[in-house]
Every structure is written in structure tokens, then in C-alpha cells.
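Undergrad: Here is a sequence with its predicted model. Questions after.
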Amino acid sequence: MYDILNLYEEYYDSKNPLVCLDEKPKQLLKDKRKSIPMKPGNPEKCDYEYVGNGTANVFMAVEFKAGKGVTQITERRTMKDFAQFVKILVNENYSEAEVIRLLRVISISIRKSHSTKHSAKRKQSGSWTR
């Protein structure tokens, strides 16, 4: 854990950015009944009941020291979707970087969460490796 905290203490380097990644599935909801619009002296009235309307996945990447963030919403949460998100980060958002240090939070059943550190190095062809 202290290794990860030490990463946050490093000075900002645009050629070697530290990018934190996370992903989260979200349930999509819609109202069961229409709300009653507000009128002078009366606030809008909304019912608490809802209807499930499918699911979506949110991929997020944040580079805190640069104040940058990237978000992508997908229908699924597959390894292919994750790989495409990382490819977009490498080729579009961090194309000038020499090494992109990715910090990803992974949830597992034994521990509540722990972090792993990955590095993505640019090749001449524009692809990346870990």
C-alpha cells in the first residue's frame, strides 16, 4: 500500500503520467409514475418507485495531478471493452507519453479491495505493452 502512496507523492511528469482506472456497473432506472410539476408555493412531487431499465458499465480514468479525466460508457463489462478503453487512452489521450503508469483498483472476494500497478509502454508502431 505504501508503494502506491509513494506514487502520488512523485512530481508530475507528462511523459510518464500516473492514471487511475476504475470501472463500475450501473443499473439504469426510470420513473414508474410521472412527477407532479412544481407550482408557486408547492415543490415538485416525485414518487420513490422505479422500474429497472437495463444495465450499463462506466469506465473511468483520472490523472489527478494533471486534472484530467476520461469516461466511457458501454453496454457490457467485458475484457474486450476494457482493452478498447485502454487503447483509446493510449492512442488518443496519452499519445505523447513515453510510459503510462496505470493504477487499477480490483475487487476480490477475499479482500474488499487492493490495487495493482501496470505500466503501458509505447512502441514505434503506436501499440502498447504491459
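TA: Right, received. Where do you want to start?
Undergrad: When you work out contacts or count neighbours from here on, use the C-alpha atoms and nothing else.
TA: Will do.
Undergrad: Hmm, Val90 is touching Trp128, no?
TA: Yes - taking contacts as Cα atoms under 8 Å, Val90 lies within contact range of Trp128: 7.3 Å.
Undergrad: Looking at those two, which is more packed in?
TA: Val90 (21 against 17; other Cα atoms under 10 Å).
Undergrad: separation between Asp31 and Met1?
TA: 42 Å (Cα to Cα, to the nearest Å).
Undergrad: which of the two has more neighbours?
TA: Asp31 (14 against 8).
Undergrad: what's the nearest residue to that one if we skip its chain neighbours?
TA: Of all residues not flanking Asp31 in the chain, Tyr50 sits nearest, at 4.6 Å (Cα to Cα, 6 or more residues apart in numbering).
Undergrad: And here is the other one:
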Amino acid sequence: MEQVLAVYQRPYNEQFPVVCVDESPKQLIEIRQYRSADGTRIEDSEYIRHGLGEIYMAFEALAGQRFVEVKDDHTAISWVSVMANLLDGPNETCVRMRVVGDNLSAHKPSAFYRVFSAEKAKNYLDRLEFVYTPKHGSWLDMAEIDLSILQRDCLNRHIATKELLAAEISVWQTKRNQKQAKANWQFTTKEARVRLHKLYPTT
């Protein structure tokens, strides 16, 4: 926990951005609709499932920027693709990108070698520094904050297709980035040692 909090307390440096990454599934559901005799559109209670869309949120809190992708699944290959797209896209010129995220089995640096040649995989990994949240400590990942805002703003309804999901998210992302909406993170290491003192060993 303290390692994550220490990263959050560093001043903004565009050459060494801190990017919080998290993912969340969205069930794709189509609600049956029909028209009554007078032409009124009525939604039926019957629906059709179209699988899942996996939403990957990459949130650079100090810059007020986020980069969201929709993937077909939650696998190591998809995660590597998101990391590579961050380094090739919005953080193309950075020296090293610090990534805060869950320590899941799909989030292993070795997966880069399953996707890219050894040389290219190492080039990516040389520009990445992974900072993992502790077990049961996913709340320390600021990407969760933006995912909850995304859910509230435009995903709190049924969406039928992955294409529509991506389009809705793209519009939301553009508006949030234009506003440079940041996270007001105030939980520090000093406060953690007081409020969570029971978690610390005593001497």
C-alpha cells in the first residue's frame, strides 16, 4: 500500500507519467422492441445476450487524461495490447511509464514475449514500471474512480453491441479529456499509518 501511495505523491512529470489501469466487463444486451397497433414503440421484457465487452481504463490522474479501450476478453494478450497502445500512442514520448494495477495472473510482464519478438518485448518493458496494489487493496487504483464515473455517466443502461459500447465510451472520453478531469486523491502514507494502524506490526 505504501509503495502505491508513494508513487501518487510524486510531482507530475510527463516523461515519467503515472497511469492507473483497471478493467471491468460490460454485458452486451439487446432488448426486444415492437410497435403496438397505434405505432407506439414498446420494449419487451425479453432480451438477447451478445456476450461481454471488456473495458480497459488507463487513467493518468495528474494530467487529467484517460485512454479507454474495449476488448473481447480479459486475457494477458488483451492486457499487453493495451499497454503497448499506451506507449505507442498517448505516452509515445515518455521515458518510462509507471503503471498502477492489480496483480492478476493476466498482468504479467512475461506476456509481452508471447505477443512480440524478444527485442520488441524488451523495448516495451524497458519503458514500463509496474506498481501492484496489494491483495484486497484494489481501491488504491485510481482507475476504479474513473470506471465508476463512466458507469454512472453512460453505461447505466443496456447496450447491445461492442461497436456501440466503444462509440459511447469514445464520446465520454473526449469530453472528460477536454475538461482535463483529474482525481482529488488525498489519502497519504501518513494518514494510512493512523487510520489503518491495526495493519502495521507493533514493536
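TA: On my side now, so go ahead. From a predicted model like this one, the values you see are computed outputs, not experimental measurements.
Undergrad: TM-score for the pair, please.
TA: Laid over one another, the chains give 0.69 as their TM-score (TM-score structural alignment, normalised by the length of the first structure), with 109 aligned residues with a Cα RMSD of 2.9 Å.
Undergrad: just to revisit the earlier point, residue in the second structure matching the residue nearest to Asp31 of the first structure?
TA: Superposed on the second structure with TM-score structural alignment, Tyr50 of the first structure falls opposite Tyr47.
Undergrad: Just confirm that match is within a helix.
TA: No - counting by DSSP: H, G, I helix; E, B strand; the rest coil, Tyr47 of the second structure is located in no helix; its state is strand.
Undergrad: if I look at the aligned partner of Tyr12 of the first structure in the second structure, how far off is Lys190 of the second structure?
TA: Aligned counterpart of Tyr12 of the first structure in the second structure: Tyr12 (TM-score structural alignment). Tyr12 of the second structure sits 20 Å away from Lys190 of the second structure, going by Cα to Cα.
Undergrad: So Phe16 of the second structure sits against Arg96, correct?
TA: Yes - the pair Phe16 of the second structure / Arg96 is scored as a contact, 5.1 Å apart, by Cα under 8 Å.
Undergrad: what residues do the two have in common as contacts?
TA: Residues touching both Phe16 of the second structure and Arg96 (Cα atoms under 8 Å, 6 or more residues apart in numbering): there are none.
Undergrad: which residues in the first structure form strands?
TA: 18-31, 50-63, 68-74, 99-106, 114-122, 128-129 (DSSP state E).
Undergrad: and the longest helix for the second structure?
TA: Assignment by DSSP state H gives helix 162-179 as the longest helix of the second structure.
Undergrad: could you say what helices and strands that one packs with?
TA: strand 41-60, strand 65-71, helix 143-154 (3 or more Cα pairs under 8 Å, 6 or more residues apart in numbering; DSSP states H and E).
Undergrad: winner for burial among those?
TA: Most buried of these, by mean neighbour count (mean count of other Cα atoms under 10 Å): strand 65-71, with a mean of 21.
Undergrad: Using the aligned residues only, give the average distance of that one to the first structure.
TA: Compared with the first structure after fitting, strand 65-71 of the second structure deviates on average by 0.7 Å (mean Cα distance after the TM-score superposition for the first structure).
Undergrad: tell me, that strand lands on which residues of the first structure?
TA: Under TM-score structural alignment, the match for strand 65-71 of the second structure is residues 68-74.
Undergrad: Name the residues that touch that stretch?
TA: Against stretch 68-74 of the first structure from outside (Cα under 8 Å, 6+ apart): Ala56, Asn57, Val58, Phe59, Met60, Ala61, Val62, Glu63, Asp81, Phe85.
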